[in-house]
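Novice: Provide a 3D model corresponding to the input given below.
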Amino acid sequence: MPMDFLRRIEDCQFPLALHDEADIRNAIVLEAAGLIEAQLPPVGVPLTEGASVIYRVTAEGRAALAKAKRSG
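Specialist: Predicted coordinates for the structure are as follows:
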């Protein structure tokens, strides 16, 4: 789940390189939602080809994490 992935990376040091296909898929969803800033493979390119890097969790991403923590 993308939010579980966001929780997992919230305290990581950035930039964060991704190699796992499931992590890259989660990052694609989070970037589309504006919750992270990242460099990810373009559509049509295999997920494990090229660089997949998360640069930061955005303010919106931090707000979503805080809201999820309050909700339990």
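Novice: drop to CA atoms for contacts and neighbour counts, all remaining ones
Specialist: Will do.
Novice: Could you give the number of residues near residue 13?
Specialist: 10 (other CA atoms under 10 Å).
Novice: Can you tell me the centre-most residue of the chain?
Specialist: For the chain, the residue nearest the mean C-alpha position is residue 27 (3.4 Å; CA atoms, centre = their mean).
Novice: Pretty sure that one sits against residue 4.
Specialist: No - taking contacts as CA atoms under 8 Å, residue 27 lies outside contact range of residue 4: 11.1 Å.
Novice: ok, residues contacting the helix or strand harbouring residue 68?
Specialist: Assigned by DSSP states H and E, residue 68 belongs to helix 59-71. Applying CA atoms under 8 Å, 6 or more residues apart in numbering, the external contacts of helix 59-71 come out as 3, 6, 7, 10, 34, 35, 36.
Novice: Let's see this one next, to set against the first:
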Amino acid sequence: MPLSFLNRLQHVQLPVRVANPEEIRHVSVLLATGLIEAEITTLKPTSPYVCSRMATVIRITEDGRSEIAKMGNVPAPVKTFMQFSRGLRLM
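Specialist: Down below sits the predicted model:
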């Protein structure tokens, strides 16, 4: 659900890269509704098993922060991520 993904985003250091297709759909919905700023890019596939799209979430907008506040105290999910050399992380 996009709002639970938005809640997860508030607990990670931004910018963050997202490669999971379901999470990219969440990013797309949140971007379209103005709750986040993000870039969705299409990659050249290097093999049949590589994800062809990636999203970079840049920040949560004021509208996004207001929506998080409306949700109340939702416990933070425990999630690991990988860190890249330029400071971007993969959720």
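Novice: what TM-score comes out when they're superposed?
Specialist: Comparison of the two superposed chains (TM-score structural alignment, normalised by the length of the first structure) gives a TM-score of 0.81, and 65 aligned residues with a CA RMSD of 1.7 Å.
Novice: hang on, the earlier thing: give the buried residues for the helix holding residue 68 of the first structure.
Specialist: Of all the residues in helix 59-71 of the first structure, those buried under the rule 16 or more other CA atoms under 10 Å are 61, 62, 64, 65.
Novice: now do stretch 19-34 of the first structure
Specialist: Within stretch 19-34 of the first structure, the residues scored as buried using 16+ other CA under 10 Å are 23, 24, 26, 27, 28, 30, 31.
Novice: Please list all residues in contact with the first one.
Specialist: Residues in contact with residue 23 of the first structure, defined by CA under 8 Å, 6+ apart, are residue 5.
Novice: what about it, which helix or strand?
Specialist: Residue 23 of the first structure is part of helix 21-32 when elements are defined by DSSP H and E.
Novice: next structured bit after that helix?
Specialist: Later in the chain than helix 21-32 of the first structure, the nearest helix or strand by DSSP H and E is strand 36-39.
Novice: Does anything pack onto that next one? Which helices or strands?
Specialist: helix 21-32, strand 53-57 (3 or more CA pairs under 8 Å, 6 or more residues apart in numbering; DSSP states H and E).
Novice: so where in the second structure does the shortest one end up aligned?
Specialist: By that I understand strand 53-57 of the first structure. Here strand 53-57 of the first structure aligns to the second structure at residues 56-60, judged by TM-score structural alignment.
Novice: With the first structure overlaid, report how far that stretch is off on average.
Specialist: Averaged over the aligned pairs, stretch 56-60 of the second structure sits 0.3 Å from the first structure after superposition, using mean CA distance after the TM-score superposition for the first structure.
Novice: Quick one, which of the helices and strands packed on strand 36-39 of the first structure gets closest to residue 14 of the first structure.
Specialist: Of all these, it is strand 53-57 that lies closest to residue 14 of the first structure, at 5.5 Å by CA to CA.
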